[in-house]
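Colleague: no FASTA, just this:
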């Protein structure tokens, strides 16, 4: 049986600034990665998003970032492993408290933006993030790029891991995501996205921008909640996956 978790980044609105359409996307996903205030999100947004996820039966995860509210967490900022550990502990702790206030618990942690991409290739940074998770709650699941340093660090520390794949991003021959600054980084055609996802789920392989294929393990699929028509895309890809016999369920 093919099984896949659908996760989406949420709760990234801040003050009067609105990002994404979380309530419209929630019915179609099984896990939510909720911003913790360092790149987006504020206390009220965190509470409302957590409560909505719990209401929809969606697993609640923390979405920690580099301290970069102005740059939405997408700019690389060099942190020492200790600095990264401290930032992640604080963000996990904050969202865990919000979840507890709403009668829920944290299920997983998925780093955001530049922190995610840096940890995918930097073993020391990946270890710091995973140690922060273990020290706060060793039951938390690491969501990380399939085959990356983050996955290896989580496994080394005895944490459960969920290897993440992307249907709307192209891949490089080393298994990394194509940088957004390069042509072809984003896959905007829904049918092309579905073909890529099915290949990863059913064959364990993904075509790269260089024309080769690399092996991947697909435990969870990222759906970007801030893209245009996110709710419609999430609805379509879930329906199409289920029609192909893929069971959608939390890791």
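Modeller: Looks like it arrived, so ask away. Note that the structure is a prediction, hence the values are computed from the model and not measured. Numbers count the residues shown, from 1 in each chain.

Colleague: hey, let's count contacts and neighbours off CA atoms from now on
Modeller: Will do.

Colleague: How much space separates residue 120 from residue 59?
Modeller: Per Cα to Cα, to the nearest Å, residue 120 is found 23 Å from residue 59.

Colleague: nope, residue 153 is what I was after
Modeller: Relative to residue 59, and taking Cα to Cα, residue 153 is found at 23 Å.

Colleague: got it, and residue 84?
Modeller: Taking Cα to Cα, one finds residue 84 at 25 Å from residue 59.

Colleague: now do residue 12
Modeller: Residue 12 is 17 Å from residue 59, by Cα to Cα.

Colleague: what's the answer for residue 203, then?
Modeller: 27 Å.

Colleague: Between these two, point out the one with more neighbours.
Modeller: Neighbour totals were compared for residue 203 and residue 59, and residue 59 leads with 22 against 13 (other Cα atoms under 10 Å).

Colleague: In contact with that one, which residues?
Modeller: 30, 31, 32, 53, 106, 107, 250 (Cα atoms under 8 Å, 6 or more residues apart in numbering).

Colleague: The structure to be compared is supplied as follows:
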């Protein structure tokens, strides 16, 4: 089996409010997508999470979103492609400052929530995100939904891209994620999540909610750090992959 990355959305605490188990989860992953303050996180949380990732030798990525603290970045917003370009540049820059100050390296960008979902199917938004990443640092990787408009835009512009799949989400027939508004959007059983990931990695397929098999490419697997069972999911998945001889490593790092 080829190398595989395990990524997790992190740094989503805010002020006095703690979300996720970042310190415990960090030892099981190879990439951390750190919130940049627009959907979650703040300057202190960003700094602590960057330090934690460096301590565990985990690849650091910016996790930009729509400016939607109240909705956790999961509400649709009608922004122009130029505005999306600007907000992505702004958030990458904010995290880059903390990474640079800590002596680390920023390695990737992964859009969050509804920004991710809309850019996965809307070419102008996808192109704006790719343009923003290239403008800040063309050596960065873009983590994007497998087979989406974002992966196509990145490949067209020569930006390194990691096709992302999800361990704890279900899929639609067209390869997009099932909307969270639907009751079957999430997988709650770690064993089912592991089974889904192994099927995607081994066979390049995922079973959609209608039962149809959908082709998919898995370079990096996402675990949502804010999930109730995130630690259980990532520990089970990490163990299962290691037992099957999978090399867990972030994209762009020496094998």
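Modeller: Here it is on my side, so go on. Computed from a prediction, not measured in an experiment: that's the story for all the values here.

Colleague: returning to that earlier point: who wins for neighbours among the contacts of residue 59 of the first structure?
Modeller: Neighbour-wise, the contacts of residue 59 of the first structure (other Cα under 10 Å) top out at residue 32, 32 neighbours.

Colleague: Return the residue of the second structure aligned against it.
Modeller: Alignment note: residue 32 of the first structure maps to residue 32 in the second structure; criterion TM-score structural alignment.

Colleague: What's the first helix or strand after the host helix or strand of that match?
Modeller: Using DSSP states H and E, residue 32 of the second structure falls within strand 31-35. Stepping forward along the backbone from strand 31-35 of the second structure, the first helix or strand reached (DSSP H and E) is helix 43-55.

Colleague: I'd guess residue 222 of the first structure is in a strand, am I close?
Modeller: Yes. Counting by DSSP: H, G, I helix; E, B strand; the rest coil, residue 222 of the first structure is part of a strand.

Colleague: Distance check, it against residue 80 of the first structure.
Modeller: Distance from residue 222 of the first structure to residue 80 of the first structure, by Cα to Cα: 28 Å.

Colleague: Also residue 130 of the first structure?
Modeller: Residue 130 of the first structure is 14 Å from residue 80 of the first structure, where distance means Cα to Cα.

Colleague: So for these two, which residue has more residues nearby?
Modeller: Legend: neighbour count by other Cα under 10 Å for residue 130 of the first structure and residue 80, higher for residue 130 (29 against 12).

Colleague: sec struct for that one, please.
Modeller: Under three-state DSSP, residue 130 of the first structure falls in the helix class.

Colleague: what residues are up against it?
Modeller: Residue 130 of the first structure touches 142, 150, 153, 154, 157, 159, counting by Cα under 8 Å, 6+ apart.

Colleague: To which residue of the second structure is the second one aligned?
Modeller: This points to residue 150 of the first structure. Using TM-score structural alignment, residue 150 of the first structure lines up with residue 150 in the second structure.

Colleague: ok, that match - contacts?
Modeller: Contact analysis of residue 150 of the second structure by Cα under 8 Å, 6+ apart lists 119, 120, 121, 123, 126, 127, 129, 130, 144.

Colleague: do that again at 7 Å, thanks
Modeller: 119, 120, 126, 144 (Cα atoms under 7 Å, 6 or more residues apart in numbering).

Colleague: Quick one, which of those residues are buried?
Modeller: Neighbour counting with 16 or more other Cα atoms under 10 Å marks 119, 120, 126, 144 as buried within the contacts of residue 150 of the second structure.

Colleague: Which single one of those is nearest to residue 7 of the second structure?
Modeller: Nearest to residue 7 of the second structure out of these is residue 144 (Cα to Cα; 11.8 Å).

Colleague: Out of the contacts of residue 130 of the first structure, who's the most crowded?
Modeller: Tallying neighbours with other Cα under 10 Å puts residue 150 at the head of the contacts of residue 130 of the first structure, with 32 neighbours.

Colleague: That one: which element?
Modeller: Secondary structure (DSSP H and E) places residue 150 of the first structure in helix 149-156.

Colleague: Which strand runs longest in the first structure?
Modeller: Ranked by residue count under DSSP state E, the longest strand found in the first structure is strand 3-10.

Colleague: Need the residues that contact the next helix or strand after that strand.
Modeller: Sequence order places helix 22-25 as the next helix or strand after strand 3-10 of the first structure, per DSSP H and E. The contact list for helix 22-25 of the first structure, computed with Cα under 7 Å, 6+ apart, reads 10, 225, 230, 231, 234.

Colleague: which bit of the first structure covers stretch 121-128 of the second structure?
Modeller: Alignment note (TM-score structural alignment): stretch 121-128 of the second structure is matched to residues 121-128 of the first structure.

Colleague: gap between that stretch and the chain center?
Modeller: Using Cα atoms, centre = their mean, to the nearest Å, the distance from the centre of stretch 121-128 of the first structure to the centre of the chain it belongs to is 17 Å.

Colleague: Kindly report the same for stretch 233-244 of the first structure.
Modeller: 19 Å.

Colleague: so the match of residue 32 of the first structure touches residue 8, yeah?
Modeller: Yes. Contact criterion Cα atoms under 7 Å: residue 32 of the second structure and residue 8 qualify, at 5.2 Å.

Colleague: ok, which stretches of the stretch 51-200 of the second structure are helices?
Modeller: Here the stretch 51-200 of the second structure has its helices, by DSSP state H, counting those that start in this stretch, at 81-101, 113-121, 123-136, 149-157, 190-203.

Colleague: contacting residues around the most centrally placed residue in the second structure?
Modeller: With the centre of the second structure defined as its mean C-alpha position, the nearest residue by Cα atoms, centre = their mean is residue 110, 5.0 Å away. By Cα under 7 Å, 6+ apart, residue 110 of the second structure lies in contact with 33, 61, 62, 63, 64, 142, 143, 144.

Colleague: And it, what's its match in the first structure?
Modeller: In the first structure, residue 110 of the second structure lands on residue 110 (TM-score structural alignment).

Colleague: Next one: its match relative to residue 63 of the first structure, how far apart?
Modeller: Residue 110 of the first structure is 5 Å from residue 63 of the first structure, where distance means Cα to Cα.

Colleague: again with residue 121 of the first structure
Modeller: 18 Å.
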